[in-house]
Structures are given as structure tokens and as C-alpha cells.
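>>> My questions are about this predicted structure, shown below with the sequence.
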Amino acid sequence: MRILEGSIQLVANYSDWKAIKKITITEKTDPLNIIEFLASLTGSVDGKVESNLKKIVDLEKLDKTIDELGLTKGDAVKALEEINSRKIAKVINEISANPNYQKNQQKEIGEFLKTYATRKTLKACGLMVDYSQIEIPGMGRLKKTKA
């Protein structure tokens, strides 16, 4: 019998982000362990996407616009309407129009901002939109991400 083995690794040594996360996978590895490992990566990576996004756009302006919506638990329908509203689109278009980037890059930045706005508005409604929000007993704590 041949034992297949693999691994998933993340090594980060960038600015204030120092992380080494790895898992060895064999035929006996429980898929739940793999799911938990991958979920732990998403929180870390998503946080760094947002912190780097803040370096190139005025994310506070989008945050303020989203906060002004006054979303609370149960407002998911309103949140979905607002994500596609002119008000949110205007702010996204304004802050993604960074002259340091080409038009195709500005469009990409706009898509990152739309994703950010979607996640933030749905979280404000009490919805779980990130795997990192799941309580993983092996991690010893409830992983919370910034709304």
C-alpha cells in the first residue's frame, strides 16, 4: 500500500505580519482538520488584504458611508439593496480612481472595495460571511473579524 502525503503551508514575513502555518495531510487526515486549517488562513489573509487596501484608498470614507446606513441584525435585504446603491457605488468609484494606477487596476481595486463593502454590510446585519467567524474548538477561541 502506498501512502500519499501532502501539505499546505503559509509562510508570511511581511511588515508586521509574521506567520508560519502548516499542515501535513495523509490519507488518514480528517477532512474537518483540513477545513479548520484553511478557515484559519482566510482570517489572516483577509485581514492583510484589508490593511493593504487601506494603503492605497481612503477606506475610512467607505466605512463611514456604510456606517451611515445604520444596518442592524435582520437588515439583510436592506444591506443587499444598499450594496448596489448609487451611494455606495459613488464612493467606490471615487476612492478607486487613484491616478497612480492604470484603468484596469482601478477597476480591480473597485472590485476589492465592492467585496469589502458587501462583507461589511452583511456582517453589520449579523450574518456570518467569513469562515474565520466560525468557532473552532481546536483554536480555543471564537475568531472574530472586524465588522
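All right, it came through fine. Numbering: from 1, shown residues only.
>>> hey, let's count contacts and neighbours off CA atoms from now on
Fine.
>>> Can you point out the buried residues in the longest helix anywhere in the chain?
Once the chain is assigned using DSSP state H, the helix that runs over the most residues is helix 31-56. For helix 31-56, a neighbour-count test (16 or more other CA atoms under 10 Å) marks Ile34, Glu36, Phe37, Leu38, Ala39, Ser40, Leu41, Gly43, Leu53 as buried.
>>> Could you check how far Gln41 is from Val11?
Wrong residue type there; residue 41 is Leu, not Gln. With distances taken as CA to CA, to the nearest Å, Leu41 is found 11 Å from Val11.
>>> and for those two, which residues touch both?
Residues touching both Leu41 and Val11 by CA atoms under 8 Å, 6 or more residues apart in numbering: Lys21.
>>> what's the burial count for the residue lying closest to Glu135 once chain neighbours are set aside?
Distances taken as CA to CA, 6 or more residues apart in numbering place Leu142 nearest to Glu135, at 4.6 Å, with adjacent residues excluded. By other CA atoms under 10 Å, the residues close to Leu142 number 12.
>>> And Val77, by the same measure?
Val77 has 10 neighbouring residues, counting by other CA under 10 Å.
>>> Could you look up the SS state of it?
In three-state terms, and counting by DSSP: H, G, I helix; E, B strand; the rest coil, Val77 is helix.
>>> dropping in the other structure now:
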Amino acid sequence: MSPDTLRPRFWERLPLSKLNAAEWEALCDGCGKCCLNKLEDADTGEIAFTRIGCRLLDDATCRCAQYEQRKQFVPECVVLTPRNIGEIAYWMPRTCAYRLLHEGRPLPDWHPLLTGDPESVHAAGMSVRGRTVPEFEIAEEDWEDYIIDEEP
């Protein structure tokens, strides 16, 4: 078996730490929510999502336009790994497969791994496609005006 082969229903059978690189990447549903700028309340730790997309977010595809080199362009970009998911899960969207599996919960029925269709996340209305504004258009002091309910 190739190290990049997707094993059948791997997300149900294996802990995140045992996934190969292809399986890890396949967990991403392509919603784009993790690429939205967020605000964290200093007193409560509560995370508020904004509709302000990272400068690298492609609003049409809900993917990073420079995924492999994203840290070069956005040094503060958080690279999610099996090692750091426990520290970062609270920062991820509630519907994120990485967060759900880390918390011992199942994938939602619209997830592309279940439907076989990468468009299912968009068809279910769970992505940010067509709903974001680029971060370079909004002054950081105005970000509170763009807070959204995390669920589109």
C-alpha cells in the first residue's frame, strides 16, 4: 500500500495521529471557514468568526490560493497537524472534520468523504463561497462590524 493511499473509512477507524498525509488532507471539507479572520474575546476566550477572508483565500473555491507556501505569505497562518489539534481545535469551525474527530464526533452527512462529491459542502450551504470580503479591504479596527454566525 502506498503511504498516500486512502484507506476505507479511515476517519472512523483510525486516530488522527495514525493518518497518512493523503488521509489527513482528505479530512478537509473545503468550507473555507478556517481561513476567515477571527476575533477572540480576551476575557472569555470566545471565538467570533468574521466574513473577512485571509488574503490567500480564494472565495470561489474556498481554498488557499498558495497552500504549499502559505506560511511565506501569511506567517501567522496556523498549520494544523495531529500534534497540535488539541491546542487549536477550539479555534476551528464547529463543523470542521479535524475538530469533530478530535472531539470523538462523526463527520456531517454533507462531508465530501461521505458523499463522494467535493461540491457537497457548498450545496449544503456550509461553505463561505461567495460570502467573504478580502482582509486588505477592511481596517482591522472595523472587523467587529463583520462578525458572523459561524454557521452560514
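Received the coordinates, thanks. Treat the numbers as computed from the prediction; the structure is a model and nothing was measured.
>>> Quantify their similarity with the TM-score.
The TM-score (TM-score structural alignment, normalised by the length of the first structure) is 0.26; 73 aligned residues with a CA RMSD of 5.5 Å.
>>> between the buried residues of helix 31-56 of the first structure, which is closest to Lys87 of the first structure?
Taking CA to CA as the measure, Lys87 of the first structure lies nearest Leu53 of the buried residues of helix 31-56 of the first structure, at 20.1 Å.
>>> separation between the closest one and Asn93 of the first structure?
Relative to Asn93 of the first structure, and taking CA to CA, Leu53 of the first structure is found at 14 Å.
>>> again, but for Phe112 of the first structure
For Phe112 of the first structure, the distance to Asn93 of the first structure (CA to CA) stands at 12 Å.
>>> next one: Glu5 of the first structure
According to CA to CA, Glu5 of the first structure and Asn93 of the first structure sit 47 Å apart.
>>> Compare neighbour counts for the two and give me the winner.
Asn93 (17 against 11).
>>> nearest residue to that one other than its sequence neighbours?
Gly110 (6.7 Å).
>>> So which bits of the helix or strand hosting Glu12 of the second structure are buried?
Following DSSP states H and E, one finds Glu12 of the second structure within helix 10-13. Burial within helix 10-13 of the second structure, assessed by neighbour count using 16+ other CA under 10 Å, is assigned to Phe10, Trp11.
>>> Check which element follows it along the chain.
Once the chain leaves helix 10-13 of the second structure, the next helix or strand it forms, by DSSP H and E, is helix 21-26.
>>> which parts of that following helix are buried?
Residues Glu23, Trp24 are the ones in helix 21-26 of the second structure that count as buried (16+ other CA under 10 Å).
>>> for it, packing partners?
The contact analysis (3 or more CA pairs under 8 Å, 6 or more residues apart in numbering; DSSP states H and E) places helix 21-26 of the second structure against no helix or strand.
>>> how about 10 Å then?
Applying 3 or more CA pairs under 10 Å, 6 or more residues apart in numbering; DSSP states H and E, we find helix 21-26 of the second structure packed against helix 10-13, helix 97-102.
>>> After the longest helix of the first structure, which helix or strand is next? Please name it.
Sequence-wise, the next helix or strand downstream of helix 31-56 of the first structure (DSSP H and E) is helix 59-67.
>>> helices or strands next to that following helix in the packing?
Applying 3+ CA pairs under 10 Å, 6+ apart, we find helix 59-67 of the first structure packed against helix 31-56, helix 76-83, helix 86-96, helix 103-124.
>>> and the angle for it with helix 86-96?
Counting by axes from the mean of the first three to the mean of the last three CA atoms, to 10 degrees, helix 59-67 of the first structure lies at 180 degrees to helix 86-96.
>>> Over to Ile23 of the first structure. Which of the three states is it?
Ile23 of the first structure ends up strand, using three-state DSSP.
>>> which ones are touching it?
Residues near Ile23 of the first structure by CA atoms under 10 Å, 6 or more residues apart in numbering: Gly6, Ser7, Ile8, Gln9, Leu10, Thr29, Asn33, Ile34, Phe37, Leu38.
>>> Max pairwise distance over those: which two?
The most widely separated members of those are Leu10 and Thr29, with 18.5 Å between them, by CA to CA.
>>> any chance of the helices and strands packed on helix 59-67 of the first structure in CSV, with distance to Asp67 of the first structure too?
What follows is these, written out as CSV (distance: least, CA to CA, whole Å):
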stretch, distance to Asp67 of the first structure
helix 31-56, 17
helix 76-83, 11
helix 86-96, 11
helix 103-124, 8
